[in-house]
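S.K.: sequence and predicted structure, then a few things I'm wondering about:
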Amino acid sequence: MENTRTGIIYGINGPVIYLKGNPGFKMSEMVYVGEQKLVGEVISLDKDRTTIQVYEETSGLRPGETVEATGSAVSVTLAPGILNNIFDGIERPLERIADSGGAFITRGVSVDSLNREKKWKTHLTVNAGDLLHGGDIFAEVPETPAIMHKCMVPPDLEGTVTSAVPDGDYTIDEPLLTLQLSDGSTKELTMTQRWPIRVARPTHHRFPASVPLITGQRILDTMFPIAKGGTAAIPGGFGTGKTMTQHQIAKWSDADIIIYIGCGERGNEMTQVLEEFSQLIDPRSGNPLMDRTTLIANTSNMPVAAREASIYTGLTLAEYYRDMGYDVAIMADSTSRWAEALRELSGRLEEMPAEEGFPAYLASRLSAFYERAGMMHNLNGTDGSVSIIGAVSPQGGDFSEPVTQNTKRFVRCFWGLDKSLAYSRHFPAIHWLTSYSEYLNDLGAWYNDHVSPKFVDYRNRLMALLNQESSLMEIVKLIGGDVLPDDQKLVLEIARVIRLGFLQQNAFHKDDTCVSMEKQFKMMDVILYLYKTCRKLVAMGMPMSVLKEENIFEKVIAIKYDVPNDNLQMLDMYKKYIDDFAQRVMDKNA
């Protein structure tokens, strides 16, 4: 560590400090500021002055104090111990800070990111004489009961193993093997890597989207699917259910690892996340969900610069696990608060503001964030993915504001939450007319092979009925529903069945909280069969009032509760119910 380069503070403006002259610092270098050694990062260099953003509260700092260079960029420590942990925006473990400094983070607190004393049960997968390249796996450590941690050669190293330790219990800093590099020098490898947060980890190549991230939520999986390695935005006003939608995805999706970034959210909301996640049981293994989850908590009262960094910290942790061959899902809640941190820092730096005061580089920062998602073929031959689901909190629920509009340019899946749906207790409150997914065609082949060749066709038919309902409701609002012909009344009734029986989902019902793709398909099949049968009856002259007497529509809506997830054969009986219903109507009116 070189600590010879120092500068003297001459100006302080909130989290931004200025140094006079040129102390020899490098762009994006991490520095220690003042007597309390606050963590900072160089963000602008000039021959006359150096600008630094500080990741901690700067009150009490004064001109004349020194700033020390560290020689490296702002980086995270990558090793076993990341999962089942709670960090702040720059990977400091909050539980260990609480042990040393109490409930509030004291400034200049210096704790190791990961536990350096704990010994991990380690199994080496290489022997002396093996040639290793960057990214190759050389040891396996059971990090939690759910996840096997794979220790990898740093991406920029290559060499021959000269010696390796036997299997046993080791700390993250103990050397596990020695590599002889091509220039003849040797390098000892431990379980630990450091990686700069603003640099994407290298991969071999990127795959196009082809496999869906299955969430168990019908409106997402069937209507607006996201692919593994895909990007989605959940925009919505206050109280529309952004955080709860992300919770449901975190709990039920088929991702191996969840990284939840609470970026600038309210403290009580973050507390709820921490408490709920620690109590949730992983439906896959029966172990606590935290065994495959990392939380990054950066509440709205924490310094804004750390909020800006928290997104990149979470991304780097996700890429690290992707390199091991895992599917990782990032929940970023919310990117609007992150953009507000950019806006505040930009204002302090006296940069020219663009739309609504946001900096002109808002779009490029958002694109750089979402571009790091993807399904990748890793350097070690494994395949892994990082999927990013970002919540957006537009002020007043206005989707035309800059963060929502720019996010829309870079994500391929848009789940627009609607205030009126949320207030009428329709959850998830994702509106089917404002949302879209560009992954549907990419995933068509997967649906054909794994669910049914009719899946996409059925989904499109449901969407067509919902669109028809929207057009008819305009007429109903003007002149009332009684004047519509019976075939159009039927469309309204079937659309109601789709809305209440298919799109609406109850997170607190054991069979409805998470639904398999097979059940989703069979539910669509029953709804469309009901529509086909009723259309025949209407064509024969049966009035809608007669069809409604039988309560068949209510019976189909209740499928989601009445058919247990482990007994899907019951769904096949519903077509017989519908046939019996049609026969009764015809007999009655013969």
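M.R.: Received, thanks.

S.K.: from here on, contacts and neighbour counts on C-alpha atoms
M.R.: OK.

S.K.: longest single strand anywhere in this protein?
M.R.: The longest strand of the chain (DSSP state E) is strand 383-392.

S.K.: okay, now the one to match up with it:
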Amino acid sequence: MEMKTVGKIGEVYRVSGPLVVAEGIKPRMYDVCYVGEEGLMGEVVGLVGEKTLIQVYEDTSGIKPGDRVENTGMPLSVELGPGLIKSFYDGVQRPLPALKEASGDFISRGIHVPGLDRSKKWDFKPIVKKGDKVKGGDIIGTVQESELVEHKILVPPKIGERTITEIYDGSFTVEDTIAVLDDGTELKLYHKWPVREARPYIEKLPPVIPLITGQRILDTMFPVAKGGTAAIPGPFGSGKTVTQHQLAKWSDAHIVVYIGCGERGNEMTEVLEEFPELIDPRSGKPLMERTVLIANTSNMPVAAREASVYTGITIAEYFRDMGYDVSIMADSTSRWAEAMREISGRLEEMPGEEGYPAYLASRIAEFYERAGRVKTLCGEVGSVSVVGAVSPPGGDFSEPVTQNTLRIVKVFWALDAKLAARRHFPAINWLQSYSLYVDTLKEWYEQNVAPDWGELRRWAMEVLQEEANLQEIVQLVGSDALPESQRLLLEVARLIREVFLQQYAYHPVDSYCSPQKQYDLLKAIKELNDMFFKALEQGKLIDEIINVPGKEEFARAKFEEDYKTALQNAMDMIRKALFGE
């Protein structure tokens, strides 16, 4: 229930800063307020006696004691309905193209634009009829929002069981009434939901289906489940953003929500320019047809940056409630945590480690806990998978944001500056990374790809681990001092690294690798390993095996459309050179 009240500003903490003290507005925590004559948007972040602390989402220059403050009586909420797909929002769901039209390239203060277009009409097709009973979360009809997304119109979750007395068919704006319930409630194509409150569901389901990303080191070595959580920490230049772009492009989620949280503006520009041109591999349509972008870059308000991740995950939960699989890319949660640190400092709260607020761990946990594969209120199954990039200063994984993230997420993709310097991309360190979903997803892979998937993965990891152990000896005395069998193992490990783990994000064929192709490549490397050791047993010289003709063709096979034929031809060439077959 909206309870609007009007008061005045008592103090401004910093003329250039966005924290003000208001009097006489009778708020609740997290109520949205409009501050000053320009109506700057803010949020209640503290209550001290009769005084109210308001975090303003814009620059407060010129705001002075005595200026008007209006409390809307409502928490920060997003508008959920047709028009979300293909949209580009700031951290508090203001559409950036509409802001540009209103104020030019630089956003003026105090501009308020609704999250959903009020003039556009949508063709609504009801799937329920007059006299039917409905309750919160039920689907009452559909709108074809884009070529890839059928938008299911939901009854707002907090409505109890009611009977439909009227329902209409035709073209409507989001503000038009499409149905009426027996208690007089009018349903529209959209409804609002508070961003800091998780949307309800019936039950959470076990994570037994993988989120296929098309990236070999992720899918095979360290898989993430649909409804799972993953973190990509790494230093500057190690490939966090490119890896997240790859996940957004190729993961088999129905909807992608990409949150540019405190990152550089040119990185979001790259997303904006690339995504409309990229073709979705499953449908052949532009990737933007199933994407929502939220940008609160490093030169945009810090306070709104803190809200941007909640805006993103609320939109994701809304599509999950329709029965869709949604993946969220948050780039980067370190900048989000820095926004919390700045707000906490302004509130003069007791700081925790490295100046971050004492509640950093609980806030990070609250965010990631909203992920999951669930049975929705309407009986569908949907999921929200969260992948958060972390930018630890200097690549130091012991800093608070990384450590608190690792306590919560189930998958850790550790980016390594040394691998990036060697031009090995994705620069994910296979010895530091882990996935706690390997055992729960093993059954899916063995049923849908190959029965020996788990065994093959374990063999590859053992070879890489053995290589790491031998490298210490190699650095001391050189590889020539090793026994021939160990030199051969190092060569097989090199093939796993360069042929399998390395993947070229900008190559038209290698950018995406299906689970079947991943299995075929790794299986071929295992067969090559068996051939090499068989040749060694038969007395072939180690140098003759390592430099065998056909190995270069084998390495290039992954770049071919018809990779199976290329692999087979290379294997035949190697077999003939080693055994004369």
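M.R.: That came in fine, so what should we check first? Just so you know, these numbers come straight off a predicted model, no measurement behind them.

S.K.: please state their TM-score.
M.R.: Superposed pair, TM-score by TM-score structural alignment, normalised by the length of structure 2: 0.97. Supporting alignment: 577 aligned residues with a Cα RMSD of 1.5 Å.

S.K.: against structure 2, what's the mean shift for the longest strand of structure 1, could you check?
M.R.: When structure 2 is superposed, strand 383-392 of structure 1 averages 0.5 Å from its matched positions, counting by mean Cα distance after the TM-score superposition for structure 1.

S.K.: what range in structure 2 matches that strand?
M.R.: Aligned using TM-score structural alignment, strand 383-392 of structure 1 spans residues 381-390 in structure 2.

S.K.: re earlier: quick one: the longest strand of structure 1 to chain centroid distance?
M.R.: Centroid displacement of strand 383-392 of structure 1 relative to its chain, using Cα atoms, centre = their mean, to the nearest Å, is 5 Å.

S.K.: so which bits of it are buried?
M.R.: Within strand 383-392 of structure 1, the residues that count as buried by 16 or more other Cα atoms under 10 Å are Asp383, Gly384, Ser385, Val386, Ser387, Ile388, Ile389, Gly390, Ala391, Val392.

S.K.: between these, which is nearest Gln217 of structure 1?
M.R.: Comparing the buried residues of strand 383-392 of structure 1 against Gln217 of structure 1 with Cα to Cα places Ile389 closest, at 14.4 Å.

S.K.: ok, now which ones touch that closest one?
M.R.: Thr231, Ala232, Ala233, Ile234, Gln246, Ala329, Ile330, Met331, Ala332 (Cα atoms under 8 Å, 6 or more residues apart in numbering).

S.K.: tell me the counterpart of Ala304 of structure 2 in structure 1.
M.R.: Checking TM-score structural alignment: Ala304 of structure 2 goes with Ala306.

S.K.: just the element for its match, please.
M.R.: Element membership for Ala306 of structure 1 (DSSP states H and E) is helix 304-323.

S.K.: mind giving me the packing neighbours of that helix?
M.R.: With contacts defined as 3 or more Cα pairs under 8 Å, 6 or more residues apart in numbering; DSSP states H and E, helix 304-323 of structure 1 has these neighbours: strand 49-54, strand 75-78, strand 257-263, strand 293-298, strand 327-333, helix 335-348, strand 383-392.

S.K.: make TSV out of the ones you listed and add distance to Met540 of structure 1.
M.R.: Compiled in TSV, these are given as follows (distance: least, Cα to Cα, whole Å):
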stretch	distance to Met540 of structure 1
strand 49-54	74
strand 75-78	69
strand 257-263	54
strand 293-298	57
strand 327-333	51
helix 335-348	55
strand 383-392	49
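
S.K.: mind listing the helices for the stretch 51-200 of structure 1?
M.R.: Ranges of helices within the stretch 51-200 of structure 1 are 94-101, based on DSSP state H, counting those that start in this stretch.

S.K.: between the contacts of Ile389 of structure 1, which has the most around it?
M.R.: Compared across the contacts of Ile389 of structure 1, Ala329 has the highest neighbour count, 31 neighbours, by other Cα atoms under 10 Å.

S.K.: what sits against Tyr258 of structure 2?
M.R.: Taking Cα under 8 Å, 6+ apart as the criterion, Tyr258 of structure 2 is in contact with Ala248, Thr291, Val292, Leu293, Ile294, Gly312, Ile328, Met329, Ala330, Asp331.

S.K.: of those, closest to Lys192 of structure 2?
M.R.: Nearest to Lys192 of structure 2 among the contacts of Tyr258 of structure 2 is Gly312, at 13.9 Å by Cα to Cα.

S.K.: just checking, the closest one touches Ile259?
M.R.: Yes. Between Gly312 of structure 2 and Ile259 there is a contact at 6.5 Å, judged by Cα atoms under 8 Å.

S.K.: of these two, which one has the most company?
M.R.: The neighbour comparison of Gly312 of structure 2 against Ile259 (other Cα under 10 Å) goes to Ile259, with 31 against 27.

S.K.: and that one, what pairs with it in structure 1?
M.R.: Alignment note (TM-score structural alignment): Ile259 of structure 2 maps to Ile261 of structure 1.

S.K.: which one in structure 1 is aligned with Pro126 of structure 2?
M.R.: So, by TM-score structural alignment, Pro126 of structure 2 is matched to Leu124.

S.K.: I'd say that match and Ala139 touch.
M.R.: Yes. Look at Leu124 of structure 1 against Ala139 with Cα under 8 Å: they come within range, at 4.2 Å.

S.K.: any idea how far stretch 328-345 of structure 1 is from the chain center?
M.R.: For stretch 328-345 of structure 1, the distance from its own C-alpha centre to the chain's C-alpha centre is 12 Å (Cα atoms, centre = their mean).

S.K.: stretch 522-542 of structure 1 maps to which residues in structure 2?
M.R.: The aligned range for stretch 522-542 of structure 1 is 520-540, by TM-score structural alignment.

S.K.: outside of the matching stretch, which residues touch it?
M.R.: Against stretch 520-540 of structure 2 from outside (Cα under 8 Å, 6+ apart): 456, 485, 488, 492, 495-496, 500, 542, 545, 558, 564, 567, 571, 575, 578-579.

S.K.: for stretch 155-174 of structure 1, same thing?
M.R.: For stretch 155-174 of structure 1, contacts defined as Cα under 8 Å, 6+ apart pick out 79-80, 116-124, 126-135, 176-182, 190-192, 202, 379.

S.K.: report the buried residues of it.
M.R.: Across stretch 155-174 of structure 1, burial judged by 16+ other Cα under 10 Å covers 155, 158-165, 170-172, 174.

S.K.: endpoints of that stretch, how far apart?
M.R.: 20 Å (Cα to Cα, to the nearest Å).

S.K.: okay, buried residues for stretch 7-14 of structure 2 please.
M.R.: Taking 16+ other Cα under 10 Å as the criterion, stretch 7-14 of structure 2 shows Gly7, Lys8, Ile9, Gly10, Glu11, Val12 as buried.
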